[in-house]
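Visitor: Attaching a predicted model along with its sequence, questions to come.
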Amino acid sequence: MAARKRRSRKLLLRRIGLGLAGLLALSVVLVLILRWVDPPASAFMMQRWISAHFEPGDPPYIFHEWVDWAVIPGPVKLAVIAAEDQRFPGHGGFDTIEIERAWQRFRAGERLRGASTISQQTAKNLFLWSGRDPIRKGLEVWFTLLIETLWPKERILEVYLNIAQLSPNTFGVGAASWRYFDRPVMALGASDAALIAAVLPNPNIYRLETPSATVKRRAGWIRRQMAQLGGVSYLDKL
């Protein structure tokens, strides 16, 4: 009886191991495909689309329009880097400097703040769900490593710019440019780009349709950071 139980346990562990290996292999294949194939939606978009069906209001529930890398103006790309992740060209997915600073501030008594990079946010928004549970964080690390390994920096930023949430129902700079600036993304200037980047920390509170004083101040700070980074020539580092 004991020997049978041991064999059953080994068989179960083997099946679990094979299942996990299969899932890991599938995730690698999926990320590799998405290096060239534009994702039609993200996990966050799907979550929002489902939840919107249980809220008052009429369709469309999601505004999204994919725009290719070549169409997105340099100031839009630079503004997001300046606002969210200024070491994006050089890190491998995780900004150890910001992580250390966040930890030091936490030890000094401040609230623990995230230090997510553009790569981490892309992985989370594209593949995962919102929340801070350990499983999701572990998967975020895995998918971040995958996209940093299998995608060039330009592709990571292109996907992020197309799936980032910019209002409760708006995802990506393509849809945001039409909804809030009434023109295609290729016609956006540096001031528009800074406003878009300014709402990224919390698009449910910071709004593009009625920019608050806080959003305008943040947009001004982003413009200054764009200049300090050297302008759009900074994108040559990608």
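Guide: Alright, I've got the coordinates.
Visitor: contacts and neighbour counts: CA atoms only from here.
Guide: OK.
Visitor: Give me the contacts around stretch 126-133.
Guide: For stretch 126-133, contacts defined as Cα atoms under 8 Å, 6 or more residues apart in numbering pick out 41-44, 47, 124, 136, 139-140, 143, 163.
Visitor: Okay, strands next: where are they in this protein?
Guide: For the chain, the strands defined by DSSP state E cover 63-64, 165-167, 170-171.
Visitor: now the contacts of stretch 126-133 in a markdown table, with distance to Leu13?
Guide: As requested, those are exported to a markdown table (distance: Cα to Cα, whole Å):
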| residue | distance to Leu13 |
| --- | --- |
| Ala41 | 35 |
| Ser42 | 33 |
| Ala43 | 30 |
| Phe44 | 33 |
| Gln47 | 33 |
| Lys124 | 29 |
| Arg136 | 23 |
| Leu139 | 21 |
| Glu140 | 25 |
| Phe143 | 24 |
| Ile163 | 38 |
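Visitor: what distance separates the start and the end of stretch 81-96?
Guide: Taking Cα to Cα, to the nearest Å as the measure, stretch 81-96 stretches 16 Å from start to finish.
Visitor: Just the buried positions in stretch 99-117, please.
Guide: 102-103, 115-117 (16 or more other Cα atoms under 10 Å).
Visitor: Comparison target below:
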Amino acid sequence: MSIVRNLLIILVTIFLLFNTYVYGSLLTYRAVAPHRTMFMLLRMHQLATTHPNTQLNYQWVAYNRISPNLKKALIASEDARFAEHDGFDWNGIRTAIKKNQHQGRIKAGGSTISQQLAKNLFLSESRHYWRKAEEAVITSLLEATTNKDRIFALYLNVIEWGYGVFGAEAASKTIYGRTAMQLSAQQAAKLAVRVPRPLYYIDHPHDQEIHRKANVILRRMGSAQLPDNDR
């Protein structure tokens, strides 16, 4: 029993220390851009083996230097209720649980923008249940410490869009040769399509799914609800 008790004490201590670090980092990120995220570090380590010439392309830009087209496209494609929920879309989570139970593994995530940001900042892309549980803890801390505008600014600046390409500015320049502020509605919709599978779409740039899904996103962008301070 003492071994089990000691193990539990160690695990609880690790959990508390990690989440203390997360909390402190989130307070910092309210005003300071992340130098690197955990997901960036893990991805670049992976690419060092599979694509050794890949360089990190991460360029932070202010929230007001990102086109409203891209903001609306990502709300429309990733999290239509972002401006309203507390970090969790419970309807989406219930749907994802049903899909996962049917398939016998974690396939669908039902992740909101806040949950995706929590993963990108501090976690790996693993789909284990313990990782999803920690993601939920971080998401709650994120929503408690950070306003929606800042959450969205962080998200837009750190998510992956290609091999070593992170953030809206780097993605816009790499894929379209223009800044994130200059994106048209069509370009923004196509960038939004890439978010769930960024490396796949870099390898398959002519996949017809890009055009089909972009058209769906374009139709939804008109009703996309941005955070209060950005309407």
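Guide: It's in. Since the model is a prediction, treat every value here as computed from it, not as a measurement.
Visitor: Ser8 of the first structure: which of the contacts of stretch 126-133 of the first structure is nearest?
Guide: Ser8 of the first structure has its nearest neighbour among those in Leu139, at 29.0 Å by Cα to Cα.
Visitor: aligned partner of that closest one in the second structure?
Guide: In the second structure, the residue matched to Leu139 of the first structure (TM-score structural alignment) is Glu134.
Visitor: Please tell me how far the counterpart of Arg194 of the second structure in the first structure sits from Val67 of the first structure.
Guide: Using TM-score structural alignment as the criterion, Arg194 of the second structure maps onto Val199 of the first structure. Counting by Cα to Cα, the separation of Val199 of the first structure from Val67 of the first structure is 20 Å.
Visitor: Give me the more crowded residue out of these two.
Guide: Val199 (24 against 20; other Cα atoms under 10 Å).
Visitor: I'd guessed that one sits against Arg207; true?
Guide: Yes. Taking contacts as Cα atoms under 8 Å, Val199 of the first structure lies within contact range of Arg207: 6.3 Å.
Visitor: hmm, back to that, in the buried residues of stretch 99-117 of the first structure, find the pair that's most separated.
Guide: Maximum pairwise distance in these, criterion Cα to Cα, is 15.6 Å, between Trp103 and Thr117.
Visitor: in the second structure, which spans are helices?
Guide: Remark: helices assigned in the second structure by DSSP state H are 2-29, 38-50, 68-78, 90-103, 113-122, 129-145, 148-158, 168-176, 185-194, 198-203, 208-221.
Visitor: average offset between the shortest one and the first structure?
Guide: What that stands for is helix 198-203 of the second structure. Aligned to the first structure and superposed, helix 198-203 of the second structure gives a mean residue distance of 3.0 Å (mean Cα distance after the TM-score superposition for the first structure).
Visitor: what's that helix in contact with?
Guide: Contact with helix 198-203 of the second structure is made by 160-163, 194, 207, as judged by Cα under 8 Å, 6+ apart.
Visitor: go again using 10 Å as the cut-off
Guide: With Cα atoms under 10 Å, 6 or more residues apart in numbering as the test, helix 198-203 of the second structure has contacts from 159-165, 175, 191-195, 204-205, 207, 209-210.
Visitor: For ChimeraX, write the select line for the buried members of the residues you listed.
Guide: Here is the ChimeraX command that selects only those of those that count as buried (16+ other Cα under 10 Å):
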select :159,160,161,162,163,164,165,191,192,193,194,195,210
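Visitor: Number of residues surrounding the nearest residue to Leu139 of the first structure once chain neighbours are set aside?
Guide: Distances taken as Cα to Cα, 6 or more residues apart in numbering put Leu128 closest to Leu139 of the first structure, at 7.8 Å, once the chain neighbours are dropped. By the criterion of other Cα under 10 Å, Leu128 of the first structure has 19 neighbours.
Visitor: Please say which position in the second structure Leu128 of the first structure maps to.
Guide: In the second structure, Leu128 of the first structure lands on Leu123 (TM-score structural alignment).
Visitor: what does Phe171 of the first structure give?
Guide: Alignment note: Phe171 of the first structure maps to Phe166 in the second structure; criterion TM-score structural alignment.
Visitor: ditto for Tyr180 of the first structure
Guide: For Tyr180 of the first structure, the aligned position in the second structure is Ile175, judged by TM-score structural alignment.
Visitor: Now do its match against Ser184 of the second structure, distance only.
Guide: To Ser184 of the second structure, Ile175 of the second structure is 13 Å away according to Cα to Cα.
Visitor: Check Gln46 of the second structure too.
Guide: With distances taken as Cα to Cα, Gln46 of the second structure is found 33 Å from Ser184 of the second structure.
Visitor: ditto for Tyr201 of the second structure
Guide: 19 Å.
Visitor: higher neighbour count, these two?
Guide: When neighbours are counted by other Cα under 10 Å, Tyr201 comes out ahead of the other of Tyr201 of the second structure and Ser184, with 19 against 14.
Visitor: quick revisit: could the strands of the first structure be laid out in CSV, adding distance to Lys77 of the first structure?
Guide: What follows is the strands of the first structure, written out as CSV (distance: least, Cα to Cα, whole Å):
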stretch, distance to Lys77 of the first structure
strand 63-64, 18
strand 165-167, 15
strand 170-171, 15
